[in-house]
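J.: Here's my sequence, what's the structure:
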Amino acid sequence: MHERSWSAVPIVAEPPTDSGTGDGRRFFEVPESGWHALFAWAVGPEHMVRCLDTRPPEPVRVVCESRGKRTVRVEERTRGDRSAVDSMIHDYLTDARVPSQPCGFRWFIELPDGIDDADQFFARFGPALMNLPAEPCPRREREAMIAVAETLYTTAPQE
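T.: From the prediction side, this is the model:
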């Protein structure tokens, strides 16, 4: 059992493929949001891998509305855009009392036995998250996510 920390997540040279990592484990990529990063924290480092993000930045879609007219344009992602995304993830994790996730990585969660994809994975957390009070509270979400993760994996994550 690893200590619960981002630095305990193994670094792999290449992102896992659809067929897994070659050791029978299958993974899906964690979307870039604080809420999704909280899922990664909940499953713990023994059920994750990460790799350096060497992909070129994806373009940003900018939507403007003025006087009832809507325009859409695509721009290259800037450092400011990257910083804003990282800041939002940091703020969400801070509210959940989770350390900041290191930047510059792509994060992957292992699919538990009997779960075929990310949609099925997230659906398993639905009932526990729906039973939380209506007002969002990342700390409560963290606790609920960890409890569900403990039931999904044979080795329960430690906090």
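J.: from here on, contacts and neighbour counts on C-alpha atoms
T.: Noted.
J.: Just the helices from this structure, written as ranges.
T.: For the chain, the helices defined by DSSP state H occupy 34-43, 79-95, 118-130, 138-152.
J.: my guess is Glu14 meets Thr54, correct?
T.: No - under the contact definition of Cα atoms under 8 Å, Glu14 does not touch Thr54, with a separation of 10.0 Å.
J.: looking at the helices of the chain, which is closest to Pro59?
T.: Nearest to Pro59, of all these, is helix 79-95, at 10.2 Å by Cα to Cα.
J.: What are the contacting residues of that closest one?
T.: Applying Cα atoms under 8 Å, 6 or more residues apart in numbering, the external contacts of helix 79-95 come out as 32-35, 37-38, 99-101, 103, 137-139.
J.: Second input sequence below; structure requested for side-by-side comparison:
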Amino acid sequence: MWADATVIEKGSDRWAVLDENGWGAMIGWAAGGDLARRPLADEGRTVMVTVERAGFSASSEEPFSRADRVLVDDSIDEYLAEAGIPARPRGWVWLIRVPDSCPSGKDFFDRINEELNTFKPAPVLPSEWLPVMLETVARLYGNG
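T.: Sure, this is the predicted structure:
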């Protein structure tokens, strides 16, 4: 399914970038054919690093390194594997089509999270979240 995602060079307001974590990747998997990707560009990207020692805290902005990229991708792959989802191809920014019923990507993600927070008892493991996520995303696209 990942390999079938449309390749786009530039997004629009109808495409929202998925969070770069396992949760965002699971939302993308649940969207199925409503997924796109564009080439990843980490050059020039920075991260805020905070070091805490003996009650002292210091923060600095540092370049996002290749080692950082590997850590991010590995953690996403581990989360997906726990849910039984194959790893995403690396080297891409992943986007999801915003349904017509949502005015923005932020609204779409807020609605997903709002609906997921209504499940009681709340799932804990990624494998427990997957069926709930599939149902919720399908409903927001008008397929559920």
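J.: quick revisit: burial-wise, tell me which of the helices of structure 1 comes out on top.
T.: Among the helices of structure 1, ranked by average contacts under mean count of other Cα atoms under 10 Å, first place goes to helix 34-43 (a mean of 22).
J.: orientation of that helix relative to helix 138-152 in degrees?
T.: 50 degrees (axes from the mean of the first three to the mean of the last three Cα atoms, to 10 degrees).
J.: Looking at the helices of structure 1, which is nearest to Val60 of structure 1?
T.: Closest to Val60 of structure 1 of the helices of structure 1 is helix 79-95 (Cα to Cα; 8.4 Å).
J.: That closest one maps to which residues in structure 2?
T.: Across structure 2, the stretch matching helix 79-95 of structure 1 (TM-score structural alignment) is residues 66-82.
J.: Check the mean deviation of the matching stretch from structure 1.
T.: For stretch 66-82 of structure 2, the mean deviation from structure 1 after alignment is 0.7 Å (mean Cα distance after the TM-score superposition for structure 1).
J.: Now find how far off-centre that stretch is within its chain.
T.: Relative to the chain's own centre, stretch 66-82 of structure 2 is displaced by 12 Å; criterion: Cα atoms, centre = their mean, to the nearest Å.
J.: same thing with stretch 111-125 of structure 1?
T.: 14 Å.
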